[in-house]
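[1] Predicted model and sequence below, questions to follow.
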Amino acid sequence: MEKESVTGLILAGGTGRRFGSDKARAVVAGRPMIERVYRVVAPVAGTVLLSVRPGQEDYGLPVRRVEDPVEGAGPLAGLLAGLEAAETPWLLAVACDLPFLSEDILRTLLAACRPGLDAVVPRTPDGRLHPLCAAYATTVRPVVAEQLAAGRRALHALLDRLGAVRLVDVPAAPLRNINRPDDLPTDLR
């Protein structure tokens, strides 16, 4: 897929309660996690957005900030902000706590995008779906808005509401997210 058809969205609006601080700033192998994620999203997307809480910074990245429309509503609010701002057919939404993510995984997801699909979601060998690293057709915006308005904030519940979701099998290691400092290998801190 041509990168001009894709808007990247880095989801960074969380409070880092489990991490104990702003995990986007946590350094992994010499770089903040959010910078590592940006460096794999930027080559595959024509534009990169950063979803943040109202008043939150942009981390010095060359991105356009979009604020969550409902504060404290989690990644679903960030996804809606990205869908509302995107001017492309596809939105590639990626959480900021995926420091091992590779450009190859993102290209694999985007290669599976087709007209008529609502989302392309990676599935790891353990059967887990990863909606926080997925491609969403921007036409799903009304469904996301409805879910958020109804207080149904889980992204897995959103996937259940979407009509055409393609699952793409990928290895688990690149989608390993970091929720607590102990999740980081000691040799990469």
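    The structure has been received and is ready for your questions. Since this is a predicted model, take the numbers as computed values, not measurements. Residues are numbered from 1 along each chain as shown.

[2] hey, let's count contacts and neighbours off CA atoms from now on
    Will do.

[3] Next, the closest residue to E84 other than its chain neighbours: secondary structure please.
    For E84, ignoring the flanking residues on the chain, the nearest one in space by C-alpha to C-alpha, 6 or more residues apart in numbering is R141 at 7.0 Å. With DSSP: H, G, I helix; E, B strand; the rest coil as the basis, the three-state label of R141 is helix.

[4] also this one, for the comparison:
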Amino acid sequence: MIAKTKITGIILAGGKSSRMGTDKGLLFFNEKMFIQHIIDSITPLVSEILIVSENTEYDQLGYKRVEDSIKNSGPIGGIHAGLSSSEREYNLILSCDVPLITSKLLKRLLTKENSVFDIVQFEANGNTIPLIALFKRQCLKKCQELLDQGEKRLRKLVLELRTKTISLPKEEHILVSNINTMKDLNEIKNGVNY
């Protein structure tokens, strides 16, 4: 496994959350904020945690918070901000809306064999998940290039770099589920598909 000392954890908490209507990272599930679930899952695997957000409420958690240097530039902008502030070669990047994620699952991204790729991501339900992924710091250059071109689509970044995709078995799809709406949140609270 890639050594913890070589990995920074980056949590993207700067999205518009338009479907939820509130900052998703600050929502509660099982008496903990979403972002705390993410922090708990990555802490055993990384030596530093950065939160990418303009929301100063995240400062209460005690981690370094960074803001996008290029505003309104979508997930590529968030990744760019995180990688710019990281001093480590490997970066475990997660969105703040996957409260069911586990350390055990994330370890699959961190194997020695995966260290040759620029990006290592999961796939579930036929969809790739680049916002639960391992990014090398050198991806920063390509992020900058795309942002300079006005490109915001994360898919474009993933396609232009050496990417490995790990398909998850059906029973683990729930662990990587994005909670985007109150309906999604109520379903996990009531144990639907869980």
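    Right, received. Where do you want to start? Predicted, not measured: the structure shown is a model, and the values here were computed from it.

[5] circling back to that earlier point, now do the contacts for the residue nearest to E84 of structure 1.
    80, 83-84 (C-alpha atoms under 8 Å, 6 or more residues apart in numbering).

[6] Need the single longest helix in structure 2, by residues.
    Looking across structure 2 with DSSP state H, the single longest helix is helix 74-85.

[7] what's the offset of that helix from the middle of its chain?
    11 Å (C-alpha atoms, centre = their mean, to the nearest Å).

[8] compared with structure 1, how much does that helix deviate?
    Here the mean offset of helix 74-85 of structure 2 against structure 1 after fitting is 0.9 Å, by mean C-alpha distance after the TM-score superposition for structure 1.

[9] how far does stretch 31-45 of structure 2 stretch from start to finish?
    23 Å (C-alpha to C-alpha, to the nearest Å).

[10] Can you tell me the element the most centrally placed residue in structure 1 falls in?
    For structure 1, the residue nearest the mean C-alpha position is V94 (1.9 Å; C-alpha atoms, centre = their mean). V94 of structure 1 belongs to strand 90-95 when assigned by DSSP states H and E.

[11] I'd like the distance between L184 of structure 1 and R176 of structure 1.
    Counting by C-alpha to C-alpha - L184 of structure 1 and R176 of structure 1 are separated by 10 Å.

[12] which residue ranges form the strands in structure 1?
    Counting by DSSP state E, structure 1 has strands at residues 6-11, 27-28, 31-32, 47-52, 64-67, 90-95, 119-123, 133-137, 165-169.

[13] got these as TSV, with distance to L76 of structure 1 columns?
    Formatted as TSV, those follow (distance: least, C-alpha to C-alpha, whole Å):
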stretch	distance to L76 of structure 1
strand 6-11	10
strand 27-28	26
strand 31-32	23
strand 47-52	11
strand 64-67	12
strand 90-95	10
strand 119-123	14
strand 133-137	12
strand 165-169	17
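
[14] out of the ones you listed, nearest to P75 of structure 1?
    P75 of structure 1 lies closest, by C-alpha to C-alpha, to one member of the strands of structure 1: strand 6-11, at 6.7 Å.

[15] That closest one versus helix 75-85: what angle between them?
    Computed by axes from the mean of the first three to the mean of the last three C-alpha atoms, to 10 degrees, the angle separating strand 6-11 of structure 1 from helix 75-85 equals 150 degrees.

[16] which one of L184 and R176 of structure 1 has more residues nearby?
    Shown here are L184 of structure 1 and R176; by other C-alpha atoms under 10 Å, L184 has more neighbours (18 against 15).

[17] For the more buried one, give me its contacts.
    28, 178.

[18] ok, now how distant is the closest residue to G16 of structure 1 other than its chain neighbours from L79 of structure 1?
    The spatially closest residue to G16 of structure 1, leaving aside those adjacent along the chain, is D22, at 5.2 Å (C-alpha to C-alpha, 6+ apart). For D22 of structure 1, the distance to L79 of structure 1 equals 19 Å [C-alpha to C-alpha].

[19] can you check V94 of structure 1 too?
    For V94 of structure 1, the distance to L79 of structure 1 - C-alpha to C-alpha - is 10 Å.

[20] same question, D68 of structure 1
    D68 of structure 1 is 8 Å from L79 of structure 1, by C-alpha to C-alpha.

[21] Same check on V6 of structure 1?
    Distance from V6 of structure 1 to L79 of structure 1, by C-alpha to C-alpha: 14 Å.

[22] Have a look at the two and say which one is more surrounded.
    Between V6 of structure 1 and L79, counting by other C-alpha under 10 Å, L79 is the more crowded of the two (28 against 25).
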